[in-house]
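Peer 1: below are the sequence and a predicted model; questions follow.
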Amino acid sequence: MPIPSGTPSVDRTLLRDDVYRRLRDAIVDGTFGPGEQLKDGELAAWLGVSRTPVREALLRLGGSGLVVALPGRSTTVSAIESQAVRDARDVVAAMHQLTAREVAGKLGERDLDRMREANRRFAEAVDAGDVSAALDADEELHRIPVAVLGNRAIETVLEQFDPLVRRAERLRFGADGKASVERHDTLIDLLASGDAEGAASIAYEVWHSLSADDDAEKSGRG
């Protein structure tokens, strides 16, 4: 498994959640691609931690569908399979739909302004073809209503299934990014006006617009 060069080791007091996030992000952003074998010893050396938090992180990643672990043999990055993406997408869309319905009319002006600013950066990243920046801005935008709602059950579900969808989304932004900007604007306006059903509908559409079949085909998988 090729380990990225030039990446500084993190502090040895790195928490388990931080190890998980680093490995999760490396899979989502394509640093570790589908089918690539992940060796806990090499990953531990890369991150500057012991093997224990790495092994725990790999177990969590298995639960999210980002890796496939064969006990006593190997752990590899999962393929981008259409059915798995479709299932995760439907769950994520439902969680954001519920969130939008619950927080419509309850977001403060600061929250709405933060969403607008995130969408502005998202639009700029799409125009520039910067997929990583687009994903970061998109995640920030959608995280705001979820944080305001404060429903830990929804947060837990999204934490598990969102990464799988995000990995597939990297293939979508080139073709569908501009449409997402418009959907974001509509979502923000509906949340601001207190239109709960309208906001819920567009929130679901934002996520359900991801075509799992197209993404799997582009990746050569599924």
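Peer 2: Looks like it came in fine. Treat the numbers as computed from the prediction; the structure is a model and nothing was measured.

Peer 1: for the rest of this, base every contact and every neighbour count on C-alpha atoms.
Peer 2: Fine.

Peer 1: gap between the residue lying farthest from the centre of the chain and K39?
Peer 2: Going by C-alpha atoms, centre = their mean, the residue of the chain most distant from its centre is G72, 29.2 Å out. Here G72 is placed at a distance of 12 Å from K39 (C-alpha to C-alpha, to the nearest Å).

Peer 1: and for V67?
Peer 2: 12 Å.

Peer 1: give me the common contacts of these two.
Peer 2: T75 (C-alpha atoms under 8 Å, 6 or more residues apart in numbering).

Peer 1: comparing those two, which shows the higher neighbour count?
Peer 2: Using other C-alpha atoms under 10 Å as the criterion, V67 and K39 rank with V67 on top: 24 against 16.

Peer 1: so which elements touch the helix or strand E159 falls within?
Peer 2: Taking DSSP states H and E as the criterion, E159 maps to helix 152-169. Helix 152-169 is packed against helix 16-28, helix 51-64, helix 82-103, helix 131-149, helix 212-219, with contacts defined by 3 or more C-alpha pairs under 8 Å, 6 or more residues apart in numbering; DSSP states H and E.

Peer 1: off-centre distance for the helix or strand following the second one?
Peer 2: Scanning the chain past helix 51-64 towards its C-terminal end, the next helix or strand to appear is strand 67-70 (assignment: DSSP H and E). The gap between the average C-alpha position of strand 67-70 and the chain average comes to 20 Å, counting by C-alpha atoms, centre = their mean, to the nearest Å.

Peer 1: take the one below as the second:
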Amino acid sequence: MLPRVPRSLLRDEAYQRIRQAIIDGSLAPGTPLRDADLAGELGLSRAPVRQALLRLAEDGLVVSKPQSYTRVAEFVADDVRDAVRLVRALHELAVREALPRLGPAQITAMRAANERFAAAVAGGEAGTAIEADDELHDIPMHTAGNRAVAATLERYTPLLRRLEYARFSSLPAQRSVQRHEDLIAALEAGDATAAIRITSTIWADLETLLEDS
């Protein structure tokens, strides 16, 4: 007989799927979230869905009042701005720590991710572009090997990606393609000062999206 799927995996699966639906706008801000309805859509029991909603509330993607409501959180500009600044600082740290460990394989992978990003931007494919952008920035983050940085980015980056999906047409995406190229060149050259400066600029650009949020 096959082993049963652990409850923790069901909870994580529910969390990942609901979180992605919130990030990409499938579940719009203010949408009521009923655990029974979500469980039916996901083919799960209500218990892992409830656990997932609690975790999403901790992430700031869901708001809940006991015995009253649970719904997708609205955009709160100040919260997103705080997240942008934290994510920017952590990516700067990751780049600094990764630089001595980055080799040709990582540089090649970043270039490939930026090519996918550029193609998706040209085709207006928001999901593919954001996924490629994540892949590119994840490379120095994982190379750095700082688990505290990785865990904190995992929690706060979705707040930014949610804004990017909602404002994709306003993203300075073409400029981001060039900034990525500049970042990769600086990393390849071992220029920590330039790499950190470019990283800071990349994430600071997201603050401009808050003007319309």
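Peer 2: It's in. Keep in mind it's a predicted model, so treat the numbers as computed, not measured.

Peer 1: just give me the match in the first structure for W203 of the second structure.
Peer 2: Here W203 of the second structure is matched to W207 in the first structure, going by TM-score structural alignment.

Peer 1: distance of its match relative to D162 of the first structure?
Peer 2: 10 Å.

Peer 1: so what sits against both of the two?
Peer 2: By C-alpha under 8 Å, 6+ apart, the residues touching both W207 of the first structure and D162 are R89, V92.

Peer 1: re earlier: can you redo the helices and strands packed on helix 152-169 of the first structure as CSV, where the extra columns are mean neighbour count and distance to D189 of the first structure?
Peer 2: Listed next are those as CSV, based on neighbours: other C-alpha atoms under 10 Å; distance: least, C-alpha to C-alpha, whole Å:
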stretch, mean neighbour count, distance to D189 of the first structure
helix 16-28, 17, 30
helix 51-64, 19, 32
helix 82-103, 21, 12
helix 131-149, 18, 13
helix 212-219, 17, 28
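
Peer 1: possible to save the ones you listed as CSV with distance to A192 of the first structure?
Peer 2: Formatted as CSV, these follow (distance: least, C-alpha to C-alpha, whole Å):
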stretch, distance to A192 of the first structure
helix 16-28, 31
helix 51-64, 33
helix 82-103, 9
helix 131-149, 11
helix 212-219, 31
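
Peer 1: between those, which one is nearest to L187 of the first structure?
Peer 2: Nearest to L187 of the first structure, of all those, is helix 82-103, at 8.5 Å by C-alpha to C-alpha.

Peer 1: so that closest one matches what in the second structure?
Peer 2: Under TM-score structural alignment, the match for helix 82-103 of the first structure is residues 77-98.

Peer 1: so how far does the matching stretch sit from its counterpart in the first structure?
Peer 2: Mean deviation of stretch 77-98 of the second structure from its aligned counterpart in the first structure after superposition (mean C-alpha distance after the TM-score superposition for the first structure): 0.8 Å.

Peer 1: how about residues contacting that stretch?
Peer 2: By C-alpha under 8 Å, 6+ apart, the list of residues contacting stretch 77-98 of the second structure reads 137, 140-141, 143-146, 149, 153, 156-157, 159-160, 192, 195-196, 199-200, 203-204, 206-207, 210, 213.

Peer 1: just the buried ones from those, in PyMOL syntax?
Peer 2: To isolate the buried subset of the contacts of stretch 77-98 of the second structure in PyMOL, counting by 16 or more other C-alpha atoms under 10 Å, use the following:
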select buried, resi 137+140+141+143+144+149+153+156+157+159+160+192+195+196+199+200+203+206+207
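
Peer 1: and G124 of the second structure, helix, strand or coil?
Peer 2: Of the three states, G124 of the second structure takes coil according to DSSP: H, G, I helix; E, B strand; the rest coil.

Peer 1: that one maps to what in the first structure?
Peer 2: So, by TM-score structural alignment, G124 of the second structure is matched to G129.

Peer 1: okay, now its match: neighbour count?
Peer 2: Neighbour tally, G129 of the first structure, other C-alpha under 10 Å: 14.

Peer 1: name the element the match of W203 of the second structure belongs to?
Peer 2: helix 196-208.

Peer 1: mean distance, that helix to its aligned residues in the second structure?
Peer 2: Mean deviation for helix 196-208 of the first structure: 1.2 Å (mean C-alpha distance after the TM-score superposition for the first structure).
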